[in-house]
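Colleague: test case, fold it:
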Amino acid sequence: MQICRSIDSLRDQLADWRQASKTLAFVPTMGNLHAGHLKLIEEAQKTADKVIVSIFVNPTQFGPTEDFSRYPRTEADDIAALKAQNTDLLFLPSTDEIYPAGEQTRITVDRLSALHCGAFRPGHFSGVATIVCKLFNLVQPDLAVFGLKDYQQLAVIRTLVRDLNLAVTLVGVDTVRETSGLAMSSRNRYLTPEEHQIAPKLYDVLCQTRCAIDAGEKNFRSLETQALLKLRSLGFIPDYFNICRSHDLELADFSDKNLVILTAAKLGNTRLIDNIYFASSW
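Modeller: Predicted structure coming up:
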């Protein structure tokens, strides 16, 4: 596996592969890799000649009181995992390499970025859109692979790609879960042993709400309220629990068929997000 820490070295290697007519897949990450990340790489390897992974903890998507400084950074372990996965290239830039002195450009996907997580994390999705656009510009992949655990993030990126006419195909991969049902996340390591026992109940409440919809419950706002009350009773501090249309993430009603339920909640000092998407059975 090649490791590139500079933009120039990255571009030189990618130019050689393009000259050889290799198809390129890209998996952007913030490191602290787990089985969910490795699944993205597996999916990329199915359809591309070369797979590029980036590890960059992006400062512009963290708020001033969020966990940028303590976000897990496990470079040696990540490199070992990527080598074992037969990754072709790791792009491992510094912050100064990505954000040069005096930089002042941000990209914002207006409406989507204000919904759900965006209402609780101002500026977060602008930071996401900016770094993804930068990385797409640097790598210029044929396809890029993202996990569907961050459903709203992928919706923002899809809109970015459409609106800016970017020549990249996006692939979403189903959430990888622990045997308990807890969605795999780098932030799960913040959980205490006791919290780790409670955390899977976030997904349980999502599944219970889906079952109620499939059984014919028509009052989505009531279901949301019930779910919030349930989460609080379990020890979570929920930010939101919203039943949405899957295509634009606006709040859904009973006439909508393709749905996604999005939720975010704090458990102790850890903020967890999860979702479940489905076509209603009525």
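
Colleague: please count neighbours and contacts with C-alpha atoms only from this point.
Modeller: Fine.

Colleague: and the contacts of the helix or strand containing residue 221?
Modeller: Assigned by DSSP states H and E, residue 221 belongs to helix 220-234. Residues from elsewhere that reach helix 220-234 (CA atoms under 8 Å, 6 or more residues apart in numbering): 198, 201-202, 205, 209, 213, 237-238, 240-243, 252-254.

Colleague: quick one: residues contacting the spatially most central residue of the chain.
Modeller: Residue closest to the mean C-alpha point of the chain, counted by CA atoms, centre = their mean, is residue 150 at 3.4 Å. Shown in contact with residue 150 (CA under 8 Å, 6+ apart): 273-274.

Colleague: before we move on, back to that, of the contacts of helix 220-234, select the buried ones using a PyMOL command.
Modeller: With 16 or more other CA atoms under 10 Å as the criterion, this PyMOL line picks the buried residues out of the contacts of helix 220-234:
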select buried, resi 198+201+202+205+209+213+237+238+240+241+242+243+252
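
Colleague: please provide the structure for the following sequence as well, for comparison with the first:
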Amino acid sequence: MRVCRTRHELAAALDEHPGTRALVMTMGALHDGHAQLLKAGREAADVLVASVYVNPLQFGPNEDFDAYPRPVDADLTLLEREGTDIAFLPTDDQMYPREPLVRIDPGPIATILEGKTRPGHFAGVLQVVHKVFNLVRPDMTFFGQKDAQQLALVRTMVEDLNMGIDVRPVPIKRDDDGLALSSRNSYLSADERSQALAISGALRAGREAADAGATATEVLGTARSAIAEADGVVLDYLVLVNPDTFEELAPGVTGRGLLAAAAWVGTTRLIDNMEVELR
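Modeller: Predicted structure coming up:
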């Protein structure tokens, strides 16, 4: 595996690796969920490129940028284990040699749900995604469905800007008890981790209601009731939305929907989602 820390080193490594190119972008603190992305990229392309970069532009002033875990050696071990050809670990100076003057406007989807709770977050996400796309020039890229709103925005940017990259979703990886894997799970105490199961439990209750023929209103009500009874969980939002536009679904709608939730467990904010089929 070639480890690159500068744009020049990355360009040289890419020249040495011909063929179709898959990109997996991460912020490090890698786990089995990231491994699923890497496996998908390894199977689909000749060259697998992974980036590890904690992007300061997507963190708000009161968020955990300084505390965000950065286990670099462990991350490199996982990348190599999954067959990564090129690992790009840039510094801030490499990614942002000066304050960016040209910015990506993520549009109205970025002002709701995660974007409402974290103003400016998605502008920072798309800024760094666009930059890494330009540096790596991938044929395809893999994003996890856990960050469903991010996935929708990346797809929209690629389509609207005619970037010609195949954006491929990878299903959420969960522990055996149902908790969605996340780098932030490491912040949870044992009791908090147990409490956090209420999030996936509420989504699962909503999906089961949909499978039983419940309306959109009933599905959402079932999920909200389930999480309202949970100890130690402070709900930020729980909504039923269109998976592509993230607009909330009307009461009588049928077809695909996405139950999306964010909640605080102790001092840790977790997100999760689950697809439903409304009949």
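
Colleague: so where in structure 2 does the next helix or strand along the chain from the helix holding residue 221 of structure 1 end up aligned?
Modeller: Where DSSP H and E defines the elements, the next helix or strand beyond helix 220-234 of structure 1 is strand 237-245. Aligning strand 237-245 of structure 1 against structure 2 (TM-score structural alignment) gives residues 234-242.

Colleague: again, but for stretch 39-49 of structure 1
Modeller: Stretch 39-49 of structure 1 maps onto residues 36-46 of structure 2, going by TM-score structural alignment.

Colleague: with stretch 82-99 of structure 1 instead?
Modeller: Residue span in structure 2 matched to stretch 82-99 of structure 1, by TM-score structural alignment: 79-96.

Colleague: mind listing what the equivalent of residue 60 of structure 1 over in structure 2 touches?
Modeller: Correspondence of residue 60 of structure 1 to structure 2, assessed by TM-score structural alignment: residue 57. Taking CA under 8 Å, 6+ apart, we find residue 57 of structure 2 in contact with 121, 123-125.

Colleague: now these in TSV, with distance to residue 50 of structure 2?
Modeller: Listed next are the contacts of residue 57 of structure 2 as TSV, based on distance: CA to CA, whole Å:
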residue	distance to residue 50 of structure 2
121	22
123	21
124	19
125	16
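
Colleague: which one of these is nearest residue 272 of structure 2?
Modeller: Residue 272 of structure 2 has its nearest neighbour among the contacts of residue 57 of structure 2 in residue 121, at 17.2 Å by CA to CA.

Colleague: end-to-end on stretch 47-62 of structure 1?
Modeller: 32 Å (CA to CA, to the nearest Å).

Colleague: buried residues, that stretch. List them.
Modeller: Neighbour-count burial for stretch 47-62 of structure 1, counted by 16+ other CA under 10 Å, picks out 48, 50-62.

Colleague: surely the match of residue 60 of structure 1 is in a helix?
Modeller: Yes. Counting by DSSP: H, G, I helix; E, B strand; the rest coil, residue 57 of structure 2 is found in a helix.

Colleague: what distance do you get for it to residue 144 of structure 2?
Modeller: From residue 57 of structure 2 over to residue 144 of structure 2 (counting by CA to CA), the distance is 20 Å.

Colleague: all strands of the stretch 101-250 of structure 2, in order?
Modeller: 140-144, 166-170, 233-241 (DSSP state E, counting those that start in this stretch).

Colleague: could you check the angle the last one makes with helix 216-228?
Modeller: Angular relation of strand 233-241 of structure 2 and helix 216-228 on a 0 to 180 degree scale: 170 degrees, by axes from the mean of the first three to the mean of the last three CA atoms, to 10 degrees.

Colleague: strand 233-241 of structure 2 vs structure 1, average distance?
Modeller: Here strand 233-241 of structure 2, set against structure 1 after superposition, deviates by a mean of 0.7 Å using mean CA distance after the TM-score superposition for structure 1.

Colleague: now do that strand: distance to the chain's middle.
Modeller: Its chain's C-alpha centre and that of strand 233-241 of structure 2 lie 17 Å apart, by CA atoms, centre = their mean, to the nearest Å.

Colleague: tell me the contacts of residue 30 of structure 2?
Modeller: Counting by CA under 8 Å, 6+ apart, residue 30 of structure 2 makes contact with 74-75, 78, 183.

Colleague: related to what we said a few turns ago, from the buried residues of stretch 47-62 of structure 1, which two are the most distant?
Modeller: 48 and 62 (31.7 Å).

Colleague: can you list the residues that contact stretch 40-50 of structure 1?
Modeller: So stretch 40-50 of structure 1 is contacted by 22-27, 51, 53, 85, 87-88, 144-147, 173 (CA under 8 Å, 6+ apart).

Colleague: save the buried residues of stretch 47-62 of structure 1 as TSV, and put in distance to residue 113 of structure 1 too.
Modeller: Below are the buried residues of stretch 47-62 of structure 1 laid out as TSV (distance: CA to CA, whole Å):
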residue	distance to residue 113 of structure 1
48	31
50	32
51	29
52	27
53	25
54	23
55	23
56	21
57	20
58	17
59	17
60	14
61	12
62	14
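
Colleague: what about the match of residue 60 of structure 1, distance to residue 118 of structure 2?
Modeller: The spacing between residue 57 of structure 2 and residue 118 of structure 2, counted by CA to CA, is 12 Å.

Colleague: over to residue 221 of structure 2?
Modeller: Where residue 118 of structure 2 is concerned, residue 221 of structure 2 sits at a distance of 25 Å (CA to CA).

Colleague: which non-adjacent residue is nearest residue 247 of structure 1?
Modeller: Spatially, and ignoring its direct neighbours in sequence, residue 247 of structure 1 is nearest to residue 258 (7.8 Å; CA to CA, 6 or more residues apart in numbering).
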